[in-house]
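Colleague: Sequence plus the predicted model coming up.
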Amino acid sequence: MLEAHHYLGSGPLCGAQLRYLVRSEHYGWIGGLSYSACARRVESRDEWIGWTEEARKRNHTFVINNSRYLIAPTVRVKCLASHVLAKCQTRLVDDGERVYKYRPVLLETYVERGRFSGSCYRAANWKYVGGTEGRGRKGTGATVKDVYVMPLQKKWQAVLCCCADGKVHVRQRVAQKEPRDWIEAELGGTKLGDARLTSRLLEMTGMFYDKPLANIPQACGSVSATKAAYRFLDNENVDWKAILQAHYEATEERVKENSLVLVAQDTTTLNYSTHPNTQGLGPIGTKSKKVRGLMVHDTMAFTESGTPLGLLNVQCWARDGIGSKHERHKKPIEEKESWKWVESYHAVSQVQKRCRNKSLLVVVADREADIHEVFAEQYNTPDGAQLLIRAERSRNRTVVDDKESCEFLWTKLEQQPVIGTREILIPPSEKRSARQAILMVRTVPVTLRPPMLKKNMPAVRVWAVLAQEVNPPIGIDGLEWMLLTTVAVKHEKDAYERLEWYARRWGIECYHRIIKSGCRVESRQLESARRLCNALAIDMIIAWRIHYLTTLGQETPDVPCTVYFSDSEWKALTTFANKVKEPPDLPPSLNDAVRLLGKLGGHLGRRGDGHPGSEVLWRGMSRLADIEVAYELYTT
């Protein structure tokens, strides 16, 4: 079975080995697992264990590698893969002792990035401890893999770190040197299989960040640097998912610093129709428009006040074609684009589990996410993230009460009394101007029924909040939000708070404008979708950084600007903008620095102009990069 269906075949395996076949009463033989001796040296694993060189040589046999795992591709049962893993590891300890006369203490496995996500291991409570360096037995050039481990007993470290003197010696972690700038702090741990590729990534990110409006040759500044950038984007060991993985990990650290984190999901399209020679694109929009490009579904974490903490999940793909509605109904949810919402929720839930004692994560999404599978996933993941989703009226959702009577969701809410009114700011968009809207609010707990064709799914208890605009401007449709949340709404202030949470979702739409207009990702001229995705990963991190500055300056205006700007940046900025020869002795506040940067980008700073926006800030950053170079030449 492994030989026929596993991409690595059934072997060869090294050292002590155990093999299992998986059989179901209903499906017959459905899968197989192989275990073998562990890898001798893996830096991320050894550091996590705390192995000294002596302890590693003495005790490495107690670590068993799950070297092959397969569920037959014809079998599709939810949670089956993680269930089989859990069942197998309960047998593994006794079988290891029976066959090899010792009891395994720790399991390890290696998941190839770009090919698999490792979701079944995470669901089975395996722990991610880092990545490999991309070096195999034959040297560099091997694929980079994620490393997962699973302790098989509580005192595993006492066994694995025991030395010849009978004492436990745990290696102290090497102190990490201070990163030289935010780029190294964010991406310095990227695993691309070769340290030179990581260095090139940091260099390219710096060049793209200094000139966010420039194309690749303009940003690189020389023929040699441009050629190196194109080689990097085309390198088979460079994977956009690996680039973003380092950013995800940095985002998670920022998430842990906040007790409440709002995680917005949204989908956008990237139009590359002006580049007809680019390979690997797919249709976007309708058949009649014949527009080609890429689909991007991203998930960004925000503080309660709206400061973006970074991305937690990105999915990027090219459509094979635009199918008919009839064809889509025949497909299982895992094969539909709608699965993106479930996959993203699952990624956020993994972060929630790791932050369970520090942060509450609430996934916020628009009407497209109003599919029962998302609510069912949350229902089946009690320790996962919470949900706040705007309902789609055309879905005609129905709810049931304690007496099993059924009625439409909107009918149920419109029968409830108004608990109060709330004023909310509606930000500007391409189709509307900014305005203050007064909303009348109703709320009630409801139980969502699964759709008729999905009766096997659970009914889900949620709180519904209906907000309808009072006296909207003439000629403008009034705002109406039907919000469904798994976070309890027990009081009037809770309902108002959920409205404010949902309003933060606009932050991800602003982020998409920065990606397209600020980083100009749709102007990238590359030969393949894979190269575009590699460049997009860099641009998405830069766009987050610009968005972060825009909101941070408003949220914490009085902190020193050194929380964002380097010493050379703020000194160059203040001397140039204020037309003085020497910078001040102390750094200005973040608010003052942001306004000076906005001034470089064309922000006039008049009383009614408000805070500098993303567009003028990224223009200002393009100028600041050159000003900083001139300042350093002048002062050295």
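Modeller: Arrived safely. Numbers count the residues shown, from 1 in each chain.
Colleague: make it CA atoms for all contacts and neighbour counts henceforth
Modeller: Noted.
Colleague: same for the host helix or strand of Trp410, what does it pack against?
Modeller: Secondary structure assignment for Trp410, by DSSP states H and E: helix 409-414. With contacts defined as 3 or more Cα pairs under 8 Å, 6 or more residues apart in numbering; DSSP states H and E, helix 409-414 has these neighbours: strand 435-448, strand 460-469.
Colleague: Can you say which of the ones you listed is nearest to Gly28?
Modeller: Proximity to Gly28 (Cα to Cα) singles out strand 460-469 among these, at 33.1 Å.
Colleague: tell me which residues in the closest one are buried?
Modeller: Val460, Arg461, Val462, Trp463, Ala464, Val465, Leu466, Ala467, Gln468, Glu469 (16 or more other Cα atoms under 10 Å).
Colleague: Okay, one more to line up with it:
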Amino acid sequence: MSQSTSLEQEDWASTELQHLGIKCGRTIKRFIQTVSTLTQNLGKSLAGASRDSAEAKAMYRLLDNEQITEEVVLQAHRKATLGHMKAQGESIILAVQDTTTVNYTSLQQTEGLGDIGGAIGNRGLIVHSSLAVRPNGIALGLLDQMIWTRKPEERGKRNDRSPRPIEEKESYKWLKSMDNSSAGIPEGIRLVHVGDREADVYEFFDHALASEQEFLVRVVQNRLTLEADKLFDGVKQEPSCGQIVVEIPRDTRRNLPEREATLDIRYGRAQVKAPANLPNKWLNSRSASLSIVYVRELNPPAGVEPIAWYLVTSLAVESLEEAVEKINWYMQRWKIERFHYILKSGCAIEKLQNRTAERLQKLILIYSLISVRILGMTYLARQLPEACCTLYLEEEEWKVLYCIAHRTSTAPPTPPTIQTAVLCLAKLGGFLGRKGDGDPGVKVLWRGLNELHTVLKHRRYTSF
């Protein structure tokens, strides 16, 4: 019997995890059931998500099962992500990398947690993810995820300027995730690794160029070049090639609303020197040929720090159109911020309680898969509103959702569009849908999904 046919139902979890590398069909079935249960009970503890104590015990046993490893689960999901990438027909896919910390300081009895920075005594886990995103902003899935702990004695080493090899530094995560993300990419697709200021690491550029990988990074270091000027000084002397108006996403960390910004654009190319304290044995080249795009905001709102981005890329930038393309790609980096927001606020991973860090790591990965699904659904409704909702909702889900939204007991024979379904879900989650409210966000969507699943659970015991 095949792995997929051994399952009782083909929900999203069984489809997404059909390549789970486990020989035991019973364990596969239990794991997929666990993922489905957690999907339907976002923000709840394992005990709260379970139907009864027996299911809760089964979940805890599953987390201790040696066959269920992070590697096995991630590889199954990654195969599904590669399939999604291939199905899109895109020649470019963005691999957006970023790091977040998960705070478990209150779990004093939990074994295996480490230092996460901030206040002394903060304990938790560090999560670095690489998210596959289409250039139009639709998230397709995870390409890589690494979860680890930092020893307390490592605190302060980031300020150590001694010439240690990159493999001994935490910043090695950027290179490692680049290689992990690039493995097995379908033919005809170019992966562009996108990072924020933390990815401004010379070894990252050097490794990418040596291994013929593409990248786009916002840099903060005004590095020396083989030309007469430093990197930033040189591009500032280039003539303006034009201006564009863009929508700047909401910044939840600084509590800034979404806004329009007029950006002036300049671009150039430079041969960036390697830092003098990096020995040759750790580098492929002592200089890196990079394109740079300088983006400066004109007339920012009062009290708002103007945008000033320096974007470097391995790709050629020889026209306004190519510069704008790179700016648009960089703006998709916010999708991983939304991913972290869903993971922490929607899935409430920092409220999880377990005796070991190993269990928590497995749960974080499971909730990461759920978070990517919510993220993808949100932006598919914006970018491809006429797509069918069955890409994300099962038949029972969309039919019940339709009946709730239209106050009827009869669902139509054909499913609604993803835009219609997402709007209905968002209204269940508290979205008012007024003229000036814009598109529904991830918060009202996860709330709506929780409400829908509450109705579905009730429906299984009573007539709808």
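Modeller: Yes, it's here. The structure presented is a predicted model; accordingly, all values stated were derived computationally and were not measured.
Colleague: picking that back up, so the helix or strand following the helix holding Trp410 of structure 1 matches what in structure 2?
Modeller: With elements assigned by DSSP H and E, the helix or strand that comes after helix 409-414 of structure 1 is strand 420-426. Under TM-score structural alignment, the match for strand 420-426 of structure 1 in structure 2 covers residues 242-248.
Colleague: and that stretch, how far from the chain's centre?
Modeller: Relative to the chain's own centre, stretch 242-248 of structure 2 is displaced by 24 Å; criterion: Cα atoms, centre = their mean, to the nearest Å.
Colleague: Give me the range in structure 2 that the helix or strand harbouring His83 of structure 1 lines up against.
Modeller: With elements taken from DSSP H and E, the one containing His83 of structure 1 is helix 80-100. Per TM-score structural alignment, helix 80-100 of structure 1 has no counterpart in structure 2.
Colleague: Would you mind giving the orientation angle of the helix or strand just after that helix with respect to helix 80-100?
Modeller: Scanning forward in sequence from helix 80-100 of structure 1 by DSSP H and E, the next helix or strand is strand 106-112. Relative orientation of strand 106-112 of structure 1 and helix 80-100, computed by axes from the mean of the first three to the mean of the last three Cα atoms, to 10 degrees: 130 degrees.
Colleague: which residues touch the residue most central in space within structure 2?
Modeller: Centroid-nearest residue in structure 2, with Cα atoms, centre = their mean: Ile336, separated by 3.6 Å. Going by Cα atoms under 8 Å, 6 or more residues apart in numbering, Ile336 of structure 2 touches Val96, Gln97, Asp98, Leu131.
Colleague: Which two among those residues are spaced furthest apart?
Modeller: Asp98 and Leu131 (8.7 Å).
Colleague: ok, the two, which is more surrounded?
Modeller: Higher neighbour count among Asp98 of structure 2 and Leu131: Leu131, with 28 against 24, using other Cα atoms under 10 Å.
Colleague: Aligned counterpart of that one in structure 1, please.
Modeller: Under the alignment by TM-score structural alignment, Leu131 of structure 2 pairs with Met300 in structure 1.
Colleague: So what's the residue count around the residue nearest to that match when sequence neighbours are not counted?
Modeller: Of all residues not flanking Met300 of structure 1 in the chain, Leu311 sits nearest, at 4.3 Å (Cα to Cα, 6 or more residues apart in numbering). Applying other Cα under 10 Å, we find 25 residues neighbouring Leu311 of structure 1.
Colleague: Show me what Leu311 of structure 1 lines up with in structure 2.
Modeller: The alignment partner of Leu311 of structure 1 in structure 2, by TM-score structural alignment, is Leu142.
Colleague: Equivalent analysis for Gln350 of structure 1, please.
Modeller: When structure 2 is aligned by TM-score structural alignment, Gln350 of structure 1 is paired with Ala183.
Colleague: For Ala132 of structure 2, see how far away that match is.
Modeller: Distance from Ala183 of structure 2 to Ala132 of structure 2, counting by Cα to Cα, to the nearest Å: 13 Å.
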